[in-house]
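Peer 1: return a 3D structure for these sequence lines:
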Amino acid sequence: MSKGSTPVTKNEIVDVIIEDLTHEGAGVAKIDGYALFIPKALPGEQAKVKVIKTNKGYGFARLLEVTKRSEDRVDAPPCPIFDQCGGCQLQHLSYEGQLKQKQKQVRDVLERIGKITDVFIHPTLGMNDPWRYRNKAQVPFADREGGLIAGFYKERSHEIIDMDSCLIQHEENDKIVQAVREVASKLGIKGYNEERHQGTLRHVVARYGVNTGQLMVVLVTRSRELPNKKELIEAIQEKVPHVTSIVQNINTKRTNVIFGDETIVLAGEEYIYDTIGDVKFAISARSFYQVNPEQTKVLYDQALKYAGLTGAETVIDAYCGIGTISLFLAQQAKHVYGVEIVPEAISDAKRNAELNHMDNVDFAVGEAEKVIPWWYAQGIRADVIVVDPPRKGCDEALLDTILKMKPKRVVYVSCNPATLARDLRILEDGGYKTVEVQPVDMFPHTNHCEAVARIELL
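Peer 2: Prediction:
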């Protein structure tokens, strides 16, 4: 192969052996060391593929035929639009196969990125019934050939795949989305046109309190004006009588971001409530709240176990959000301090602490890497620090702060194994040891994997 060339060319049909899955759920094959990424192909399979794009170091191919199939392949994924919709990536892989793959994903990145090879990676904790688990649906609306459509985006596009039902959404979310579509269509309310920045209804967000039965519907509109507002509200209440809250969120910007800055309660309450274990939470239209409550309990129980609390410890929760983990920890800690950069989240966290009559928690707005040293200067000494950062991982300054404070234990709750591996390497170089990691499947049938790591000071 000459310098700068590739071993395959566009439109070439080749036979390959699938060696692995990417973090996006595509199969990986190698030809003379050159990686081909093939959606819907599974490890261990032999396949005939057509090359559709080549870059310098890797290419993409389309699966034409599986000539030797994986034992974990599901021939007929239950969702009729699985091949079009970008919401799920792994319905063609058995659930047992998904759990094994997610454990492997965590192990691989810890070894490759973190150079951590001597840590025990537990089998992934999955669900007994990995369907209908999401308590929140965010569904874009649009007009097509005169009719209102609602669905999820096609993978890597902004083309909406019209749908009536989503098998990973709770049935109550499906009901409310379809009710809004039917009512809005009858009332002539237009869906949003992203290219022209026209139309009224951008998204419908449905939130369901799985343990309380409370239901919120958020109508995200392009402008404050909502045609036939009174009739719309009454018709939604008639179709879904148990709806607790109907809210309008106004997003006037040309943006892919779902929510705007202004939210108005149209009917019912500003909040709905739900519980995780014994802790109750108030959820507003824009509150961050885990979308799989059953597995959230599993995840938080694991974090609590790794924290090793006896009732005498001071704990810092470095990315506390609306206080979900903080309040879980406060059940067994002497005192918990939570910090979060989003002011609205801290307001929610304080409200949730009051809701649960917990007076051994304090919350502060700010950057963790600035607030925690200030706490330290005030004489606060953390026995345990818990971090649950966004996908980009922990801020470097926060990791430096942890290394200076030297808590006995760090519990790292991760939604991105790659940044988990990077951050664990920094902590290990600073005098900590990663003892064990527990993957948790929060999002069955997707490529996302969460994990909890127990880290001890040497």
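
Peer 1: can we go C-alpha only for contacts and neighbour counts from here?
Peer 2: Will do.

Peer 1: name the helices or strands packed onto the strand or helix carrying Leu424?
Peer 2: Leu424 belongs to helix 417-429 when assigned by DSSP states H and E. Taking 3 or more CA pairs under 8 Å, 6 or more residues apart in numbering; DSSP states H and E as contact, the helices and strands that helix 417-429 lies on are helix 95-112, helix 396-405, strand 432-440.

Peer 1: next, the structure of the following sequence, for comparison with the previous one:
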Amino acid sequence: MSYIVNRNDRLNVFVEDLTHDGSGVAKVDGYPLFIPGALPGEEVEIQVGKTLKKYGFARLVKITKASPDRVEPPCHVFSECGGCQMQHLSYEGQLVQKRKTVRDVIDRVGKLPHVPVHPVKGMKDPWRYRNKSQIPFAEQDGKVVSGFYRTRTHHIVDTDVCLIQSNEADDLMTALKMELHNMGVDAYDERTNLGMLRHLIVRKGRATGEIMVILVTRKKKFTQQDAVIELIKRVVPEVTSIMQNVNSEKTNVIFGDYTVPLYGKSFIVDSIGDINFEISARSFYQINPEQTEVLYGQALEYAQLTGNESVIDAYCGIGTISLFLAQKAKEVYGVEIVPEAIADAKRNAELNNIDNAFFEAGPAEVVIPNWYAEGKRFDVLVVDPPRKGCDEELLNTILEYKPKRVVYVSCNPGTLARDLRILEDGGYRTQEIQPVDMFPHSSHVECVALLEREMSN
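Peer 2: This is a model prediction of the structure:
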């Protein structure tokens, strides 16, 4: 007779695995229980919380036998904050677990157990790597707080330090929190849609040291604006750009539509490898530039360019991968549905004096057939889609026009596995997959996959 798990049961269990969000997984007669804070290989005592038909959730009560990879999290709000999920696991253990995550989903969803999944490429120093911080401010219990949201809530865990963001972001977060009330500036209250400062955003160019500070406010005009600007300049003398974004809506979306410069330039410059990029307040730019160079270097290696190839970069964004590829390709054509990103991509090509990269706004599944109709032919196609993976129409376009080689850059192993299966069924063969750790101490892992078309197809 199978054991029935009930709410408030106290059980001793063995933790078998981790979920995608870093919770331990134990099974009681085949019934999975998700346990935040537990690690694979551990024997733990738990108290069952919510139970659903196919799985349940439990609270970690006591660790009876700890994993040898368990470490003391250096962040004092790790157990409350939702920013990191794996600080209690050694960095070497994180890399092993992330490879296992990719391996499992490639086997289960992609049905590709024969495809090599290489060890994850990690960082030598996996701290202070974020070049962009988005820090909410609020009034809680009569005081200004700032920090990061508790998991699956909009309650801010108040803190002065985040070990994965820049020191400058820490300094500004703390200084503004201390001085806002003295200046007569209120933090935002999302329940009432009152207050002024909603978010502090800090962007830093790793290669150049340039810093942009963005104040997201509820109104365009706010009290002591000049004093706030001077405070920022005093706390972070390296600041080269201070911007204001206005968001008056009652929403949890960070940015509004109106952005204006308050001090300095309206962009900062950073570089990945030999390519420079202008980054504006709302530009998409990879969060971890050191590992972005590793990721794009892997994509370039898989593209196997000799200087004679024509390449498509689907989901090209502001041209980051396109311009990397253009250094080795005959020509690169980038397509992206967001017109503003295409404008940035064209400007970045000019900034780097690259004249063999061409960009067009529109859906990839529409633009790419138009290019073929114009007589263009392509040897390699690179995709770097959002977490939802490639649109079905784009996958059909790839299968219809059959570029010899596809390089798939993915931020979601689950949708990567799904799309690889579709491309495999259409005549491509996945050669290998290289995971890259872009977000140490989180459960996220990025991958680059190489596919080649069978010559008979």
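
Peer 1: thinking again about what came up before, and the helix holding Leu424 of structure 1, which stretch of structure 2?
Peer 2: With TM-score structural alignment applied, helix 417-429 of structure 1 matches the range 413-425 in structure 2.

Peer 1: quick one on the thing from earlier: okay, the helices and strands packed on helix 417-429 of structure 1 in TSV with mean neighbour count and distance to Lys229 of structure 1 next?
Peer 2: Formatted as TSV, those follow (neighbours: other CA atoms under 10 Å; distance: least, CA to CA, whole Å):
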stretch	mean neighbour count	distance to Lys229 of structure 1
helix 95-112	19	44
helix 396-405	16	47
strand 432-440	22	42
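
Peer 1: quick one: average offset of the helix holding Leu424 of structure 1 versus structure 2, please.
Peer 2: Compared with structure 2 after fitting, helix 417-429 of structure 1 deviates on average by 0.2 Å (mean CA distance after the TM-score superposition for structure 1).

Peer 1: contacts for that helix, please.
Peer 2: 105-106, 109-110, 113-116, 391-394, 399, 403, 412, 414, 433-434, 449-451 (CA atoms under 8 Å, 6 or more residues apart in numbering).

Peer 1: again, but for stretch 337-354 of structure 1
Peer 2: For stretch 337-354 of structure 1, contacts defined as CA under 8 Å, 6+ apart pick out 280-282, 287-288, 314-324, 326-327, 359, 361-368, 371.

Peer 1: give the contact list for Lys280 of structure 1.
Peer 2: 273-274, 352, 355-356.

Peer 1: Ile18 of structure 1 touches Lys40, doesn't it?
Peer 2: No - counting by CA atoms under 8 Å, Ile18 of structure 1 sits too far from Lys40 to count as a contact (10.7 Å).

Peer 1: between these two, which contacts overlap?
Peer 2: Gly27.

Peer 1: between these two, who's got more neighbours?
Peer 2: Between Ile18 of structure 1 and Lys40, Ile18 has the larger neighbour count (other CA atoms under 10 Å), namely 22 against 18.

Peer 1: just the element for the more buried one, please.
Peer 2: Per DSSP H and E: strand 13-21 holds Ile18 of structure 1.

Peer 1: cool, and Phe363 of structure 1?
Peer 2: If you go by DSSP H and E, Phe363 of structure 1 is part of strand 361-365.
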